[in-house]
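> sequence first, predicted model second:
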Amino acid sequence: MAAVIPPGSKATDCVTKVELSVSCDNLLDMDMLSKSDPLCVLFVCNSGSQWSEIGRTERIMNCLSPKFSKTFVIDYYFEMVQKLKFDVYDIDSDNCSLRDADFLGQMECTLGQVGHLCLLQQLIHHNKCSHNLVFIPDIHLYGIYQAEFECINGKKKQNKKGYKNSGVIMIKQCKIVKDYTFLDYIMGGCQLNFTIAIDFTGSNGDPRSPRSLHYINPQGYNEYLAAIWAVGSVIQDYDSDKMFPAFGFGAQIPPTWQVSHEFPINFNPSNPFCAGIEGVVYAYQQCLPQVKLYGPTNFSPIINHVAQFGHQALQQHTASQYFVLLIITDGVITDMDQTRSAIINASRLPMSIIIVGVGGADFSAMEFLDGDDGILRSATGEAAMRDIVQFVPFRQFQNAGTAALAQSVLAELPDQVTSFFNLFGLKPPSEPNPS
């Protein structure tokens, strides 16, 4: 008897991804003065009767026959019966909470009912360099391209004589999704665009004092420079022109001495780029004596600044650019609500944020932004689409060297890059050839 291999084990790591597009027709109208504002939630049955939420579509306002843009991507296992449940709600709150929503109906099916999957051919590619065998499946989808199911409200069916349904849910499309790896994107032409933001607030101390975090010792070292070198030396290999915009925040800058939260440290707003990490270091050293450290510590302006470019890149509909913002800071964020909103907006863009905390301050707020302990939400309850923040306190690596710091802060970046592009179905600019 063959052994049963559970999902998630090594034997099933290379599962097929299936993307489901959903639409509904003739839903119940639950609103008095307007039409329902539907949203669809997909659940998968893990074991027995335990359902787990996979994802949600967007809410479509005033529509009884919605065609949802957001799709669901799930793992397909040939050897398993995968039960799916689609719940449809009329959403009345801005934060899309289901607690305040009206339940419209649901339908259950299996993934096998939605579409039949067939493996057309299997190719084995021999890698001459490593002498490994690489299995490359050519997978094709055929059969039921569109499935239609009745949307049933159990209470109405039980209490209302002659009840037929509460509308129809249609699986518009079921297709195989290829998951590209980080190297697929890099080798296919994706550029990592690296931006640096440096904290010039007064809590750092007078740069002329050896006690200041901005004090550059005779060896040309401080924690800010160490963080720039550690992260930049790795990132620069993935940027073809190696021109990096570098900004400061929290300082009074000449000639007006107004506080700025996104000023180029080379004082050239039309061209804030520095040539290589060496250029960033030089601009930082030249900038220090020309500004007055002040405050407060606001992150949202520089996050929104980089997010503008991420939004523009997303309009290209290809995985050609991904933006990495390195923020080096010494203290507590003073615009936390605005920063949370900025991060949540950026979570929908090709963008990641690395925060390195220097000095001995309390960085609990930074760890909160990291999101490893739960989903980051804005003050109004809006949730981040994905975790894009990685925070590391520099003091943990003072005796470990810059390589260890770089490894820690960049550990999550490859998964963040691939998860974003795969989530949006974006391919590399050019298909990487197997070697």
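Received it, and whenever you're ready, just let me know what you need. Numbering: from 1, shown residues only.

> contacts and neighbour counts: CA atoms only from here.
Will do.

> quick check: which element contains F420?
For F420, the element it lies in under DSSP states H and E is helix 413-423.

> ah, wrong one, I meant K157
For K157, the host element (DSSP H and E) is helix 154-159.

> give the next helix or strand downstream of that helix.
Next along the chain after helix 154-159, taking DSSP H and E as the criterion, comes strand 168-177.

> which helices and strands sit right next to that next one?
Under the contact criterion of 3 or more CA pairs under 8 Å, 6 or more residues apart in numbering; DSSP states H and E, strand 168-177 touches strand 16-25, strand 133-142, strand 147-150.

> now do the helices in the stretch 151-300 of the chain.
154-159, 182-187, 223-235, 276-287, 300-314 (DSSP state H, counting those that start in this stretch).

> would TSV of those with mean neighbour count and distance to R340 be doable?
What follows is the helices of the stretch 151-300 of the chain, written out as TSV (neighbours: other CA atoms under 10 Å; distance: least, CA to CA, whole Å):
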stretch	mean neighbour count	distance to R340
helix 154-159	12	39
helix 182-187	19	27
helix 223-235	20	23
helix 276-287	18	27
helix 300-314	18	8
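
> second structure follows, compare the two:
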Amino acid sequence: MTSTAQPLTGSANPAPLPGYAERHTLHWKRNLAVSVFGSFTTLVSLSMLLPFLPIYVRQLGVTTDAAVIQWSGIAFGATFLGTAVTAPLWGRLADRFGRKPMLIRAAVGMAVVMSLIGVAHTVHELVALRLIAGLVGGYASAATVMVGTQAPKDRAGWALGILSTGALAGSLVGPLVGGFLPGWIGIRGTFFAGGAMIAVAALCTIFFVKEDFHPADRQRARAGQGTAASGRREHAIVIATLLLVAMMVLLANMSIEPIITIYIGSLGVAPDHLARTAGIVMACSAVGSMLTAARLGALADRIGSWNVIVACLVLTGIAMIPQAFVTEWWQLAALRMVMGMTLAGILPAVAKLIRNAVGERSTGTMLGYLQSAQFSGQVLGPVLGGQIAVHLGLHSTFFATGGLLIASAGLAALARTRAA
């Protein structure tokens, strides 16, 4: 007598495992909300030291003004450098072990390191800890990987736009918090407060983020390695173009950083108002991006990500050019806000295209490379902008970055035809 019953694990045609996004239909919006909160708090904590960083560097034993400026720049850029180096690694581990563990790792690591910065004794310890914060942190990067893979494909642009808004808000609010908090609890106490904020984000991630990640996801990734390799070769130019575009976005936004105060001074702003005015102008691009990031992400869902990328690159490049001809600081601020509004649609659309290009097998890895490209642009932008200003003049910075953005639009248009 032959039994007709078969164990489920040995059935000839086992039911296929639902895709990663399909398994998170009920949870992706809540996970998005936690990710927005976590990205906001971590970016607040990382950027709030901007107003008092030179003061802290001086307290750590640096005496001359030139050395204070130099070490402040090194300490600030160290975090972005560290994140650029390790983002692909964390993305790859997210593909292997799940997205939630990477969020928890980033939040806990940053909470510990941020608190340790408050007990640094030398400027070398400060730089080392800022570098470690970038190496072990990257909550916003990990959140991009999770949201980019959990959100439904037809809502991914909107979701990534919302996430981008939270990160931008954190970068905007951080310096404001850093301007007031040290007066109340001291500089070292401010770092402890930052660590506590990130610890709250870590707890929210642990208890409220839901992820359904199975070892079968890894097995399916291994089974599809050959297909993935051929797909990467087929789409290599397209993906390289998307990474280049992402780098150019941050490069263009940060290129004015080294010259902003000098340029505003040339517009007739009084010396005692320069720092405040420069802060307002620099914040305007973030405000503009916050206003349009979610809307442009939703637009990419409707009309296509490539269309949004090409249009936003052209408009951003055009918005850069008039900045070289302003005669009042408020004109520069208005143009920077317009630039931020057009800039905001690019990165969510790029992330969505990368997700769709590689599928679930290596989405985390590729989104990690995307984060690395963005932070590379954030590091290279001030360097390139400063060098152009020194050798070709202040106004040339706007012409050069505007031209690079328009050239990137042309490259993206060519890549669009190849991806079609």
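Now that the structure is in, tell me what you want to look at. Note that this is a predicted model, so its numbers are computed, not measured.

> overlay them and tell me the TM-score.
Taking TM-score structural alignment, normalised by the length of the second structure as the basis, the two superposed chains have a TM-score of 0.27; 203 aligned residues with a CA RMSD of 7.6 Å.

> hang on, the earlier thing: can you list the buried residues in the helix holding F420 of the first structure?
Buried residues in helix 413-423 of the first structure, counted by 16 or more other CA atoms under 10 Å: L413, Q416, V417, T418, S419, F420, F421, N422.

> and if you look at stretch 117-130 of the first structure?
Judged by neighbour count using 16+ other CA under 10 Å, the buried positions of stretch 117-130 of the first structure are L117.

> could you give the angle of the helix holding F420 of the first structure to strand 168-177?
Here the directions of helix 413-423 of the first structure and strand 168-177 differ by 130 degrees (axes from the mean of the first three to the mean of the last three CA atoms, to 10 degrees).

> helix 413-423 of the first structure versus strand 16-25: what angle between them?
Computed by the same axes, to 10 degrees, the angle separating helix 413-423 of the first structure from strand 16-25 equals 40 degrees.

> which residues in the stretch 1-150 of the first structure form strands?
For the stretch 1-150 of the first structure, the strands defined by DSSP state E, counting those that start in this stretch cover 16-25, 38-47, 50-56, 72-76, 83-90, 102-110, 116-126, 133-142, 147-150.

> so A199 of the second structure sits against V113, correct?
No: counting by CA atoms under 8 Å, A199 of the second structure does not reach V113; the two are 11.1 Å apart.

> about what we covered before: show me the one of the helices of the stretch 151-300 of the first structure that comes nearest C118 of the first structure.
Taking CA to CA, helix 182-187 is the member of the helices of the stretch 151-300 of the first structure nearest to C118 of the first structure, at 25.1 Å.

> and the closest residue to V112 of the second structure other than its chain neighbours, what element?
When the adjacent residues along the chain are set aside, V112 of the second structure lies closest to G195, with 6.5 Å between them (CA to CA, 6 or more residues apart in numbering). Following DSSP H and E, one finds G195 of the second structure within helix 187-208.

> can you pull the buried residues of that helix?
187-202, 204-205.

> return the distance of the following helix or strand past it from the chain's centre.
As assigned by DSSP H and E, the chain's next helix or strand after helix 187-208 of the second structure is helix 215-223. Offset of helix 215-223 of the second structure from its chain centre (CA atoms, centre = their mean, to the nearest Å): 28 Å.

> just the buried residues of helix 215-223 of the second structure, please?
Buried, per 16+ other CA under 10 Å, within helix 215-223 of the second structure: D217, R218, A221.

> from P393 of the first structure, how far off is A365 of the first structure?
A365 of the first structure is 12 Å from P393 of the first structure, where distance means CA to CA, to the nearest Å.

> those two: which is more packed in?
Per other CA atoms under 10 Å, whichever of A365 of the first structure and P393 has more neighbours is P393, with 23 against 12.

> what helix or strand does F37 of the second structure sit in?
Using DSSP H and E, the element containing F37 of the second structure is helix 28-47.
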